[in-house]
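Chemist: Mind looking at a prediction? Sequence and model below.
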Amino acid sequence: MTHRINLIKLSVGTESVEDLLAWQKSAQVCGEDGNPRHVTRMWPKRADELLNGGSIYWVIKGQIQCRQLVLRLDQVTGSDGINRCAMVLDPVLIRTQTALRRPFQGWRYLQQSDAPPDLRASRADDDVLPSDLNRALAEIGLI
């Protein structure tokens, strides 16, 4: 039986979930099928578990704020001739409860039991709290 594993990744340079979504819609990120891709040097060793319903959880401004389902892994060759892994992602960003994360490089595995839950559908369109307030509430465990 294959278990599910997720990844966690910093979304460098984005200020909000909306920024991430706009960046992923750009021609440099979308593939021919219209799905966004995240290209990385390393191929996940636990690819079978990741492709069993796993997601990338995005850290934006020090907080996990959303996730995307990983649809498949494609091998791509960079302009330097080096093979890389293109993680093909579902274009839908699913907002999650906020969870604080310290900076790190690359991506890390994230066990399903450690992943923050999705926001209820009724809260997905709530107004976004200011970053400082959101962080303060997360620090005391209220969100």
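Modeler: Yep, that arrived. Residues are numbered from 1 along each chain as shown.
Chemist: Every contact and neighbour count from this point should use C-alpha atoms.
Modeler: Will do.
Chemist: okay, how far is it across stretch 87-95, tip to tip?
Modeler: 19 Å (C-alpha to C-alpha, to the nearest Å).
Chemist: got the buried residues for that stretch?
Modeler: 87-91, 93-95 (16 or more other C-alpha atoms under 10 Å).
Chemist: do stretch 97-114 as well
Modeler: Residues of stretch 97-114 classed as buried by neighbour count (16+ other C-alpha under 10 Å): 97-100, 107, 110.
Chemist: same check, this time on stretch 131-143
Modeler: 134-135, 138.
Chemist: Presented hereafter is structure B, for comparison with structure A:
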Amino acid sequence: MKPARHVHLLKLSVGTDDVEGLTRWQASGRAQGADGLPRHVTRMWPRREEEILAGGSIYWVIKGAIRCRQKILRLDEVIGEDGIRRCAIVLDPEIVRTGQATRRPFQGWRYLRPEDAPADLSSQRDDEDALPSELSAALAEIGVL
């Protein structure tokens, strides 16, 4: 049997100004499950679950550009206080910075093919000061980043 090709998810990080803000949010108890892993709860269950779990990541759009990703570990069923079934996307706590790619606002999440995903930045660049978000987005828009 042929192994499933993987696919990624693309999601807006609403209310986040930078990667550090996403990191702070995910370190809070509200963003973690009982296992201590960060998760993002969404109303819809991905139809391409097998492909996501075959090596997919969630790519976060912050201030109009993809800036980082996290490996998706599993999808858990969550029943809300309202009795509605939801999907908790359970994430690896490591946030990997990526090259930037501009994205227009959208609701929910989108599938992202591996060939369309920006490359990871070198871990050697982690200590560098981040560019201001406006400058970074402008450079990404013209294809420099």
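Modeler: Arrived safely, thanks for sending. As the structure is a computational prediction, the values presented were derived from the model and not from experiment.
Chemist: Any idea what the TM-score is?
Modeler: After superposition, the two chains reach a TM-score (TM-score structural alignment, normalised by the length of the first structure) of 0.97; 143 aligned residues with a C-alpha RMSD of 0.8 Å.
Chemist: picking that back up, pick the one among the buried residues of stretch 131-143 of the first structure closest to N83 of the first structure.
Modeler: Using C-alpha to C-alpha, R135 comes nearest to N83 of the first structure of those, at 38.1 Å.
Chemist: Then the closest one would be within a helix, right?
Modeler: Yes - under DSSP: H, G, I helix; E, B strand; the rest coil, R135 of the first structure falls within a helix.
Chemist: List the residues that contact the aligned residue in the second structure for it.
Modeler: Counting by TM-score structural alignment, R135 of the first structure corresponds to A137 in the second structure. Applying C-alpha atoms under 8 Å, 6 or more residues apart in numbering, we find A137 of the second structure in contact with 63-65, 100-102.
Chemist: go with 7 Å
Modeler: Contact analysis of A137 of the second structure by C-alpha atoms under 7 Å, 6 or more residues apart in numbering lists 64-65, 102.
Chemist: Mark which of the residues you listed are part of helices, please.
Modeler: Among the contacts of A137 of the second structure, no residue falls in helices (DSSP state H).
Chemist: which residues of the first structure does the lengthiest strand in the second structure align to?
Modeler: Looking across the second structure with DSSP state E, the single longest strand is strand 65-79. Mapping strand 65-79 of the second structure onto the first structure (TM-score structural alignment) gives residues 63-77.
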